[in-house]
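[1] 3D, please:
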Amino acid sequence: MTPPEAPTNGSASRGNVPPAVSACLWTIRKRADFLRAARATRQGRPGMMVQARKRGEAEEAGQDSNAIRVGFTCSKKVGNAVARNRAKRRLREVARLELPVHGRPGWDYVLIGRRDVTAECPFEQLRADLVRALEKLHGASS
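    From the prediction side, this is the model:
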């Protein structure tokens, strides 16, 4: 089965939809980066915990200094593998939508899922939790 073709007559509008993959978001993959974020400031919200830190000049050498890096984690307390993966998928989507707008270049963010909340709460509430956490984190660090 082949996917449908995009309209060629210009009827498809881009609208106000963020891109599927944001060019300014990088994923944190190294444990050392997660540990550095864990020692930095954090903000707890009902749907998630957000850790944030401004990267130093020495860390910027190998990558774009304007990049926003983000990591995701859920402990086994969140539930079985299915529940953890669902929570992380939701956190990834919230980060994709909100960090390009409310995040700051040169910062690392780690989003941590909460038990029985991250995977179940309404998506708009999860988005609002991230925005509010970022406002508080950057308000305190400005």
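[2] make it CA atoms for all contacts and neighbour counts henceforth
    OK.
[3] so the most centrally placed residue in the chain, which of the three states?
    Computing the C-alpha centroid of the chain and ranking residues by Cα atoms, centre = their mean puts Ala95 first, at 2.8 Å. Following DSSP: H, G, I helix; E, B strand; the rest coil, we place Ala95 in the helix state.
[4] now do the one 3 residues further on
    For Glu98, the secondary structure call by three-state DSSP comes out as helix.
[5] Could you also give me the structure for this second sequence? I'd like to compare it with the first:
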Amino acid sequence: MTDANSAPKMAVMKTRPEFLRTASARRQTAPAFLLQARDRKDGDPKIQVGFTASKKTGNSVVRSRAKRRLREAARAVLLPKGQPGWDYVLVARPGATVTRLFTDLLADLETALAKVHEARK
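    Take a look at the predicted model:
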């Protein structure tokens, strides 16, 4: 059992510059989304996460559903397995984010996260 104070906090990105800084860093594709990640190197242990779905994803109802699914996946995977001090952006893919089984979506996020954090050669 972990102490609630030792677990990293998760904050949601809201400003365009935050998204742009993360977009220029590491990327990992997955069947249902694109994961962008960067180490902030600012000493703040919180995990920042952003969600985006372009109009290519579908109408507003479909985009909202895609972002809700990505938010829930981030809550389930990024909090326990994300690195403190990192920013993550999950970009929805047209069709795939909404139609993929949620268990597969979680597995995709775990795999993408592991690949982003594996040692660079």
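[6] the strands in the second structure, which residues?
    Assigned by DSSP state E, the second structure shows strands spanning 10-12, 26-29, 33-39, 47-52, 86-92.
[7] equivalent range in the first structure for the second one?
    Same thing as strand 26-29 of the second structure. Under TM-score structural alignment, strand 26-29 of the second structure corresponds to residues 41-44 of the first structure.
[8] Report the contact partners of Tyr109 of the first structure.
    Contact analysis of Tyr109 of the first structure by Cα atoms under 8 Å, 6 or more residues apart in numbering lists 37, 50-53, 68-71.
[9] same check, this time on Arg114 of the first structure
    Counting by Cα under 8 Å, 6+ apart, Arg114 of the first structure touches 46-49, 74, 78.
[10] The second structure: which residue goes with Val101 of the first structure?
    Aligned counterpart of Val101 of the first structure in the second structure: Pro80 (TM-score structural alignment).
[11] Residue in the second structure paired with Arg55 of the first structure?
    By TM-score structural alignment, Arg55 of the first structure lines up with Arg40 in the second structure.
[12] From Leu90 of the second structure, how far out is that match?
    Using Cα to Cα, to the nearest Å, Arg40 of the second structure is found at 17 Å from Leu90 of the second structure.
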